[in-house]
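1. prediction below, plus the sequence it came from.
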Amino acid sequence: MRYFFMIGIVTATMLFAGKGISGKTLGGGALEVTADRFTHVEAEHKAVFDGHAHAVQGKSRVDADRFIVYFDKGNSAREYRAIGHVRFEIVRPDQHVKGRCAQLTYRVAEETYRLKGDAHLNDLLNHREMQGEEIFLDNKKKLATAKSDKKGPVKFIFQMKKSPSTQKKETQR
């Protein structure tokens, strides 16, 4: 069997635990992870999905070479990590983002995301893009930072709304 299905690994949660980028829950649903191989390492409190890992919950998804779920002693997910050729799309009622990176880590209790390695994040609702070698998002503090490497600068692109006076001048021309 090419894909091992692990359905309901975390129920009544969002993609990447109970809270998504916006910090709000959607109120249920199962996280479904498919991959070529699955390993549960009880001593290390982790589940590892290797080869063509694909995690889906609702309209949100993550694709990577490897997807790891780390659990606490109570068997609740404490961290999610996607490694290798990571592509993701997170859809919430008030947010829709897409991105890519070499490694994506979400820490559940802290509500933080760390994108490493040629990180790109596109906020489709607010028409903003962020690029850098590393991007860090903190949902609790409403903070976003980006770092560059020696290859190039951090890049942030956002669409400016035209002011009413600018719009009036353009229509008079």
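-> Yep, it's here.

2. please make it C-alpha for all contacts and neighbour counts, starting now.
-> OK.

3. helix or strand for Ser165, which one?
-> helix 164-172 (DSSP states H and E).

4. er, His52 I mean
-> His52 belongs to strand 46-57, assigned by DSSP H and E.

5. for that strand, name the packing helices and strands.
-> Packing contacts for strand 46-57, counted by 3 or more Cα pairs under 8 Å, 6 or more residues apart in numbering; DSSP states H and E, involve strand 30-35, strand 37-41, strand 60-71.

6. let's bring in a second one:
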Amino acid sequence: MASPETGSTSMTNPPGQLRIDDPSLQRMPGQAQSTLNQLIGETKTGLMGIRPFLHISPETTICRTIELMYDADASGVLIVQANQVLGIVTERDILQRATEQYERISQQRVADIMTPCPTSLKFSDSVQTAIKQIAQFRHIPVVDQSNQPLGILTPYRAFEFVDALLTEVAES
């Protein structure tokens, strides 16, 4: 955990509660902190600006996946079959395997490198739950009640959303 002097956000949470350690929050009046904690606990993940998702079949080659991700400016892709998320592949997954072995891996199937059965969030999960998950996983599928994919939540989107909440609370 970084020191408060760096202005970083801590994700060390007491059980059942999100704690954001940021020097600017320490200057926030108690009521504003309470409002922020309530908003984070009650606001639903679906409002965080989940990114439209790129999805492919598990048989898609890594080379084709790279092309699709590049064309869509996507940092992650869901592996979907029968409207269910089987896995997720991110640019990090590909880069970790590509450094020395691109020719060999480029024709492999993404099913060979995907993260199977990834942790996912429901559209109705709280922002607090989403932030806790983002602290552990960088790209998280967001699914509906039938587990059909709706999008991907990225750290950037989560940060953007929390920043907007902080601004709104500070201005109220």
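-> Now that the structure is in, tell me what you want to look at. Please read all numbers here as calculations on a predicted model, not as lab measurements.

7. quick one: TM-score?
-> Superposed pair, TM-score by TM-score structural alignment, normalised by the length of structure 2: 0.25. Supporting alignment: 80 aligned residues with a Cα RMSD of 5.5 Å.

8. re the thing from before, possible to save the helices and strands packed on strand 46-57 of structure 1 as TSV with mean neighbour count and distance to Lys147 of structure 1?
-> Putting these into TSV (neighbours: other Cα atoms under 10 Å; distance: least, Cα to Cα, whole Å) gives the following:
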stretch	mean neighbour count	distance to Lys147 of structure 1
strand 30-35	21	31
strand 37-41	15	33
strand 60-71	22	22
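
9. could I get these as CSV with distance to Ile135 of structure 1?
-> Output for those, formatted as CSV (distance: least, Cα to Cα, whole Å):
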stretch, distance to Ile135 of structure 1
strand 30-35, 25
strand 37-41, 29
strand 60-71, 17
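
10. if I look at Thr167 of structure 2, how far off is Phe159 of structure 2?
-> 12 Å (Cα to Cα, to the nearest Å).

11. actually Tyr70 of structure 2, not the one I wrote
-> Tyr70 of structure 2 is 23 Å from Phe159 of structure 2, by Cα to Cα.

12. what of Val142 of structure 2?
-> Counting by Cα to Cα - Val142 of structure 2 and Phe159 of structure 2 are separated by 16 Å.

13. more neighbours: these two, which one.
-> Legend: neighbour count by other Cα atoms under 10 Å for Val142 of structure 2 and Phe159, higher for Val142 (27 against 14).

14. give me the element the more buried one is part of.
-> Counting by DSSP H and E, Val142 of structure 2 is part of strand 140-143.

15. C-terminal to that strand, what's the next element?
-> strand 149-153.

16. so which elements touch that following strand?
-> Using 3+ Cα pairs under 8 Å, 6+ apart, strand 149-153 of structure 2 is in contact with strand 140-143.

17. could you look up the SS state of Lys98 of structure 1?
-> strand (DSSP: H, G, I helix; E, B strand; the rest coil).

18. so it sits right up against Arg128, yeah?
-> No - using Cα atoms under 8 Å, Lys98 of structure 1 is not in contact with Arg128, being 10.9 Å away.

19. list the contacts of Ile131 of structure 2.
-> By Cα atoms under 8 Å, 6 or more residues apart in numbering, the contact set of Ile131 of structure 2 is Ala158.

20. and the next element down the chain from the helix or strand hosting Gly132 of structure 1?
-> Element membership of Gly132 of structure 1, judged by DSSP H and E, is strand 128-138. Later in the chain than strand 128-138 of structure 1, the nearest helix or strand by DSSP H and E is strand 143-147.

21. the inter-axis angle of that next one versus strand 128-138?
-> 110 degrees (axes from the mean of the first three to the mean of the last three Cα atoms, to 10 degrees).

22. give me the contacts around strand 143-147 of structure 1.
-> Under Cα under 8 Å, 6+ apart, the answer for strand 143-147 of structure 1 is 130-138, 154.

23. could you redo the last one with a cut-off of 6 Å?
-> 132-137 (Cα atoms under 6 Å, 6 or more residues apart in numbering).

24. what's the answer for stretch 99-108 of structure 1, then?
-> Applying Cα under 6 Å, 6+ apart, the contact partners of stretch 99-108 of structure 1 are 78-88, 112-122.

25. in strands, which of the residues you listed appear?
-> When the contacts of stretch 99-108 of structure 1 are checked against strands (DSSP state E), the matches are 78-88, 112-122.

26. just the buried members of those?
-> 78-88, 112-122 (16 or more other Cα atoms under 10 Å).

27. and the gap between the closest residue to Phe38 of structure 1 other than its chain neighbours and Val33 of structure 1?
-> The spatially closest residue to Phe38 of structure 1, leaving aside those adjacent along the chain, is Phe49, at 4.7 Å (Cα to Cα, 6 or more residues apart in numbering). Look at Phe49 of structure 1 and Val33 of structure 1: by Cα to Cα, they are 8 Å apart.
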